[in-house]
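# turn this into a structure:
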Amino acid sequence: MIHPNPRTPAMPAHAIPPWSPMPPPEVLAGFEIWDSYLTQSRGAALMPSLEALMPVVERFALQKLCFFADVGLGTGNAAVEKWAREHSNEIEAPLRRWPDLMLGMIQLNAGDVPASMRALDRWLRDGPMKGVYFPGSAPGGLNCTHPNFDPLVARIHELGGAIMVHTWFKTGEEAGPHGSTPADLVALAARHPRQTFICAHAGGNWELGIQAVRGSPNIVVETSGFDATASFIEMAARELGAERILFGSHLPSRSLGTELGKVLFADIGEEEKKLILGGNFRRLLGMGR
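Okay, here's the model as predicted:
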């Protein structure tokens, strides 16, 4: 273990020192961690990709995982979409296999409003899914300021669903017609003030993302998708409040230890960490305090 320099200022009583190892599962269990962001495989590879995560889930004592189900809309992969249409029962397989662990959102294609409306009826109104994820790249991605989003958001709100939008500030260029930035999400959120929106990845460039959404109380930021950086969580908690931050892991494409470390080793209070790691997501989904 790397030990601190004796001249290093004392850490606040609530902080886990950054030179500490990852806490053991019994300590992590006390944070009641709900993971809002998985990037599992599609189609027939869905279940094997989730099975492979289970040792990691156990080691880090995750209580809930949210996966984004492809239901045959806007993936650009004809084989995946054909599989989804022909095996809709298999899309729910993770919920049957791990009923106490898994929850799901569906990916929609805002470029196809009629098909997306049908998917909302099938998967939210009549099915088990908790909300919608809008992707950030072609062909299913569409800039969230597009008017196609308005009827979809209104319907999701009627159904009580959560909404997550992929956001990213690209260095030196605009988001383009298929992607969205936090500033774009602010415009959409202003048109639907009664709906809460999850700003995935806090826009990547988190300093700009936090500043962009600060004045929009119906936007919360999600923490995954970029390397751990000093002061990210501290700035978000200071500018937005801890109640507007959701933990996401981006498993399996990113390190769970790295993503958890952003929150666990942040210089904020333990109760704030508990909100970020699970309490806020439970409240947003109407599944707990």
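
# contacts and neighbour counts: CA atoms only from here.
OK.

# pretty sure I233 is touching G261, no?
No. I233 is not in contact with G261 according to Cα atoms under 8 Å; the separation is 10.4 Å.

# those two: who's more crowded?
I233 (25 against 17; other Cα atoms under 10 Å).

# go through this protein and flag its longest strand.
Assignment by DSSP state E gives strand 62-70 as the longest strand of the chain.

# helices or strands next to it in the packing?
Helices and strands touching strand 62-70, by 3 or more Cα pairs under 8 Å, 6 or more residues apart in numbering; DSSP states H and E, are strand 33-35, strand 102-107.

# please give the structure of this sequence too, so both can be compared:
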Amino acid sequence: ITFADELLGIEIVPYDKQGSVGAVVINNKHSELAKQVALHSYIIGVNGTVVSDWKHDNIIQLLKYNKEKNNRPLTITFHKPVVSNRLSSAHHSRKPKIVQTRKTIDFNYKHNNNNDSNDNNNNDNNNNDNNNNNNNNDNAMADRHENDHNNVPLLAPDKLFNGLIDEDTPNDWDKCKTQSNLRAMVKDKINTIHRHYAQLYHHCLDMKSFQGLLQDCITEKIQQLSIVCKENLVIMAKLYFCESLVNTLNIDLFHSNYRLQTQTKQLF
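Next up, the predicted model:
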């Protein structure tokens, strides 16, 4: 399995009974590149076929097809990690910082044992880096294990934001007699916004991924076309040269036949 331009020991494992792809297990979990894959495990291609990591059925179908056909090696393409050079406050030196490309906050998300074990693998970093990595891992894992954002249809903006915070319709707010009820209602409304934002965010990533793959494909085809054009020019030059030789031979043959006929007439 390839991640960007490097070969890694990675396997994709299901996380539910339906066989939906939900996690990426990395053999060397303590390497920096492994942490990048954990943060950016967003599948965009299987053996050259464009897919999305939330379209589990398509991925499973491709994996089963390749298994039945014994197609090896299986190439799975992930998003490239986005790296920004920011000054690290802990080390006071310029250090590459991984920018989370799939960050979605889910207040209702709770860790399971597997997620806790995965999060504990990053405890070797410094305190500041550890906090940042844990937050990013929480958001990424919640993002990957969230199912309802795939099944809920997109709402129009007026329907989505209608009644979230509206002073003219204070019925929901009047029901919140305690601070805890108010917090619960606010979290519920924020979760609604985040869930639909996650949908739009994933659709945007899919579009950008497809645009990138399409651009790479077009660039590759243009390069191949330029090579074919050069080969065609060489072949055309050889063809013109052969045609000129054939014309020259025809002219020489015509003159030779004319001389032969003239000599034959002179003899008789």
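
# tm score of chain vs chain?
Aligned and superposed, the two chains score 0.20 in TM-score terms (TM-score structural alignment, normalised by the length of the second structure); 89 aligned residues with a Cα RMSD of 5.8 Å.

# okay if I get the helices and strands packed on strand 62-70 of the first structure as CSV plus mean neighbour count?
Output for those, formatted as CSV (neighbours: other Cα atoms under 10 Å):
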stretch, mean neighbour count
strand 33-35, 26
strand 102-107, 24
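
# out of those, nearest to E272 of the first structure?
With Cα to Cα as the measure, strand 33-35 is the member of those nearest E272 of the first structure (12.6 Å).

# any idea how far stretch 57-70 of the second structure is from the chain center?
18 Å (Cα atoms, centre = their mean, to the nearest Å).

# in that stretch, which residues are buried?
58-59, 62-63, 66 (16 or more other Cα atoms under 10 Å).

# max pairwise distance over those: which two?
N58 and N66 (12.3 Å).

# residue ranges for the strands of the stretch 1-150 of the second structure, please.
2-3, 6-7, 10-14, 21-26, 43-46, 49-50, 76-78, 82-88, 93-99 (DSSP state E, counting those that start in this stretch).

# from the chain's centroid, how far away is the first one?
Meaning strand 2-3 of the second structure. For strand 2-3 of the second structure - counting by Cα atoms, centre = their mean - the centre lies 11 Å from the chain centre.

# what packs against that strand?
strand 76-78.

# next one: the strand it packs on to chain centre, how far?
Distance, centroid of strand 76-78 of the second structure to centroid of chain: 7 Å (Cα atoms, centre = their mean).

# so which elements touch it?
When contacts are defined as 3+ Cα pairs under 8 Å, 6+ apart, strand 76-78 of the second structure sits against strand 2-3, strand 43-46.

# deepest of those strands, which one?
strand 43-46 (a mean of 20; mean count of other Cα atoms under 10 Å).

# who are the packing partners of that one?
Right, strand 43-46 of the second structure is packed against strand 76-78, helix 179-267 by 3+ Cα pairs under 8 Å, 6+ apart.

# winner for burial among the ones you listed?
For these, the highest mean count by mean count of other Cα under 10 Å goes to strand 76-78, at a mean of 22.

# gap between R155 of the first structure and D35 of the first structure?
Using Cα to Cα, to the nearest Å, one gets 25 Å for the distance from R155 of the first structure to D35 of the first structure.

# returning to that earlier point: nearest to L7 of the second structure, of the helices and strands packed on strand 43-46 of the second structure?
Taking those one by one with Cα to Cα, strand 76-78 is closest: 10.5 Å.

# so D150 of the first structure versus E222 of the first structure, what's the distance?
Taking Cα to Cα, one finds D150 of the first structure at 22 Å from E222 of the first structure.

# and the two? Which one has more around it.
E222 (26 against 17).

# wait, the more buried one touches L246, no?
Yes. Using Cα under 8 Å, E222 of the first structure is in contact with L246, at 4.7 Å.

# tell me where the stretch 151-289 of the first structure has strands.
162-166, 197-200, 219-222, 245-246.

# so how many other residues sit close to L264 of the first structure?
26.

# re the thing from before, okay if I get the helices and strands packed on strand 76-78 of the second structure as a markdown table plus distance to Q263 of the second structure?
Shown next, in a markdown table, are those (distance: least, Cα to Cα, whole Å):
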| stretch | distance to Q263 of the second structure |
| --- | --- |
| strand 2-3 | 79 |
| strand 43-46 | 78 |
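
# and those strands: which comes nearest K265 of the second structure?
The nearest among these, by Cα to Cα, is strand 43-46 at 80.7 Å.

# so which residue is dead centre in the second structure?
I44 (3.2 Å; Cα atoms, centre = their mean).

# I appreciate the help and will end here.
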